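Asker: okay, predicted coordinates and the sequence, questions at the end:
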Amino acid sequence: MEKPAKIKLLVVDDDPALRELLADYLNRQGYDTLLAPDATDLEARITRFAPALLVLDRMLPGGDGAEACRRLRDRGEDLPIILLTARDETVDRIIGLESGADDYLGKPFDPRELLARIEAVLRRKSGPSALVKDGPVSFGPFLFDSQTRTLRKDGEVVRLTGGEFNLLEALLRNAGKPLSRERLLALARDDEAGDRNDRAIDIAILRLRRVIEDDPKQPRWIQTVWGIGYRFAPLGQPDDGAAG
């Protein structure tokens, strides 16, 4: 089975240690992360590598990240941009958003928070995946509807918590792709649920399997990918590296 192409990210920051840390972390989450130390020839890099999202530092040697963002917007570039700013500097954040950035994140930050911001911006920009964008989705006896936030089995509503529904939606939107627990945590964030962790994802997966699988111990739909996390199998068939 041909593997889906990785989503490309471009990270522009003058701190080499931070660049390498983010590249290592984001690559482990399934991204293809490209790095640059400054905004020189930024337009050329974007044209050449065609990233899906740009992470851009506000303060760069020989240039201003916000100004670079503004130039991109002025020339009609709609590439999603997350601006890294100085923590608690309200002016920096205002300037960043006014320059056309889609989101901002104050330094220092946890890479997991950046991942969550990246996932959120990509969701807003790209919209639903092919599996869920055209309305309700059927699989087996189930009907999933993201608009009404309902899951039905043979016409009867299945009760799910907000976090469990978000997790199932994340799996459906990325059907066929192995997703790490950390990435699922970012995709399925439930603001009303408070802090969540890898164990919470495992418990939610177990509950979903009890709902949608004929045999939760031998799952047809939500499969474990050893060493990575989980995947939703559109056809309910195992893939290389997948197991129950």
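Answerer: Here it is on my side, so go on.

Asker: every contact and neighbour count from this point should use C-alpha atoms.
Answerer: OK.

Asker: so which strand or helix has Arg209?
Answerer: helix 198-212 (DSSP states H and E).

Asker: quick one: name whatever helix or strand follows that helix.
Answerer: Using DSSP H and E, the next helix or strand after helix 198-212 towards the C-terminus is strand 222-225.

Asker: elements contacting that following strand?
Answerer: Packing partners of strand 222-225 (3 or more Cα pairs under 8 Å, 6 or more residues apart in numbering; DSSP states H and E): strand 229-232, strand 242-243.

Asker: ok, the most centrally placed residue in the chain - contacts?
Answerer: Note on the chain: the residue nearest the mean C-alpha position is Glu119, at 2.7 Å, using Cα atoms, centre = their mean. Shown in contact with Glu119 (Cα atoms under 8 Å, 6 or more residues apart in numbering): 186-187.

Asker: got the buried residues for the helix or strand hosting it?
Answerer: Taking DSSP H and E as the definition, Glu119 sits inside helix 111-126. Neighbour counts over helix 111-126 (16 or more other Cα atoms under 10 Å) mark 112, 114-122 as buried.

Asker: what of stretch 65-80?
Answerer: Those would be 65-70, 72, 79-80, for stretch 65-80 by 16+ other Cα under 10 Å.

Asker: let me have these in TSV, extended by secondary structure and distance to Gly30.
Answerer: Listed next are these as TSV, based on DSSP: H, G, I helix; E, B strand; the rest coil; distance: Cα to Cα, whole Å:
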residue	secondary structure	distance to Gly30
Gly65	helix	26
Ala66	helix	28
Glu67	helix	30
Ala68	helix	27
Cys69	helix	26
Arg70	helix	29
Leu72	helix	27
Leu79	coil	20
Pro80	coil	18
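
Asker: structure two is appended below for comparative analysis:
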Amino acid sequence: MSILVVEDDPGIRDIVEVALRFHGFLVRSVTTCEDALAEVDRDPPALVVLDVMLPDGDGFEVCRRIRAAGRHTPVIFLTARDTTADTVRGLALGGDDYITKPFSVEALVARIRAVLRRATTPSVGEPDRTVLRVADLELDEGRWEVRRAGVAVDLSPTEFRLLACLMENRDRVLTKRQLLELVWGYGGPTQVVETYISYLRRKLDPLGPPLIHTQRGIGYTLRPPQVP
């Protein structure tokens, strides 16, 4: 698999490149926002390792533009910016993971593999169950498709995994921490769960009655509308 490393620090860039090549990845590297976007457009990689502070701009903006172009290429931020607000912003913009410097090379490789597994394996839950249905909402895990009331709904990979998790656990309240572990695979700021729940609601609610409900102070549940 091809990994694009976007990092202007030559020391860190060399370490990441050597580690990834050692583990069997094909590696390309660039040092600027402009070159990163050009490379993703020219030959989309399997994953992008993206610094935030770059010479010609902001890695957050690179991720935003990748997602705005309709690309679901996984993005892992690798940055010295370690505040909770930065982490939430990166994940809310469509990042799949957020790693702060200094970092362990072994941990970086492990998290790259985890993100790639999630990106290439749509199934969530029981392996022999490929279509989930709740009311007029249908999620096809095998085809990576979602429809509500017969209308196709375009979801990012993270939105898809979150919705699948909620549908697998229909009528059950899942805490924000549980959703972080089940969907993102790690603990972190729970604000990112709130952000992605709002994304799902914006896409699903215009097509019918609300299906995702907030259990105040606990988390979220997905259940069919009550019939009067």
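Answerer: Received it, and whenever you're ready, just let me know what you need. Values in this document were obtained by computation on a predicted structure and should not be read as measured data.

Asker: follow-up on the earlier one: start and end residues in structure 2 for the helix holding Arg209 of structure 1, please.
Answerer: Per the alignment by TM-score structural alignment, helix 198-212 of structure 1 matches no residues in structure 2.

Asker: centre of the chain to that helix, how far?
Answerer: Mean-position distance between helix 198-212 of structure 1 and its chain equals 19 Å (Cα atoms, centre = their mean, to the nearest Å).

Asker: stretch 38-53 of structure 2 now?
Answerer: Using Cα atoms, centre = their mean, the offset of stretch 38-53 of structure 2 from its chain centre is 15 Å.

Asker: in structure 1, what stretch matches that stretch?
Answerer: Going by TM-score structural alignment: stretch 38-53 of structure 2 matches residues 44-59.

Asker: contacts only, for Leu20 of structure 2.
Answerer: 26-27, 109.

Asker: contacting residues for Ile7 of structure 1?
Answerer: Ile7 of structure 1 touches 30-32, 51-52, counting by Cα under 8 Å, 6+ apart.

Asker: can you lay out the residues you listed as a markdown table showing neighbour count?
Answerer: What follows is the contacts of Ile7 of structure 1, written out as a markdown table (neighbours: other Cα atoms under 10 Å):
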| residue | neighbour count |
| --- | --- |
| Gly30 | 18 |
| Tyr31 | 16 |
| Asp32 | 17 |
| Pro51 | 19 |
| Ala52 | 16 |
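
Asker: and which of these is nearest Glu43 of structure 1?
Answerer: Of all the contacts of Ile7 of structure 1, Glu43 of structure 1 sits closest to Pro51, with 11.3 Å by Cα to Cα.

Asker: quick one: the closest one and Val11 touch, right?
Answerer: No: the pair Pro51 of structure 1 / Val11 is not scored as a contact, 9.7 Å apart, by Cα atoms under 8 Å.

Asker: check whether the equivalent of His72 of structure 2 over in structure 1 sits in a helix, strand or coil.
Answerer: Under the alignment (TM-score structural alignment), His72 of structure 2 maps onto Asp78 of structure 1. Counting by DSSP: H, G, I helix; E, B strand; the rest coil, the backbone at Asp78 of structure 1 sits in coil.

Asker: and Asp78 of structure 1, what does it touch?
Answerer: By Cα under 8 Å, 6+ apart, the contact set of Asp78 of structure 1 is Leu72.

Asker: give me the neighbour count for Gly229 of structure 1.
Answerer: For Gly229 of structure 1, the neighbour count with other Cα atoms under 10 Å is 19.

Asker: spatially nearest residue to it (excluding sequence neighbours)?
Answerer: Ser180 (4.3 Å; Cα to Cα, 6 or more residues apart in numbering).

Asker: next one: that neighbour from Asp198 of structure 1, what distance?
Answerer: Relative to Asp198 of structure 1, Ser180 of structure 1 is positioned 9 Å away (Cα to Cα, to the nearest Å).

Asker: the two: who's more crowded?
Answerer: Higher neighbour count among Ser180 of structure 1 and Asp198: Ser180, with 20 against 15, using other Cα under 10 Å.

Asker: was I right to think the more buried one contacts Thr224?
Answerer: No: counting by Cα under 8 Å, Thr224 is not a contact partner of Ser180 of structure 1; they are 10.1 Å apart.

Asker: common neighbours of the two, please.
Answerer: Tyr230.

Asker: follow-up on the earlier one: now, the most widely separated pair of the buried residues of helix 111-126 of structure 1?
Answerer: Arg112 and Leu122 (15.3 Å).

Asker: got the contact list for Ala68 of structure 1?
Answerer: Ala39.

Asker: against Ile95 of structure 1, how distant is it?
Answerer: Distance from Ala68 of structure 1 to Ile95 of structure 1, by Cα to Cα: 12 Å.

Asker: circling back to that earlier point, and the match of stretch 38-53 of structure 2, end to end?
Answerer: End-to-end for stretch 44-59 of structure 1, by Cα to Cα: 20 Å.

Asker: can you point out the buried residues in that stretch?
Answerer: 46, 51-59.

Asker: farthest pair within those?
Answerer: Spanning the widest gap among these are Ala52 and Met59, at 22.0 Å by Cα to Cα.

Asker: spit out the contact partners of Asp102 of structure 1.
Answerer: 80-83, 121.

Asker: show me what it lines up with in structure 2.
Answerer: In structure 2, the residue matched to Asp102 of structure 1 (TM-score structural alignment) is Asp96.

Asker: just say helix, strand or coil for Leu35 of structure 1.
Answerer: Classification of Leu35 of structure 1 by three-state DSSP places it in strand.
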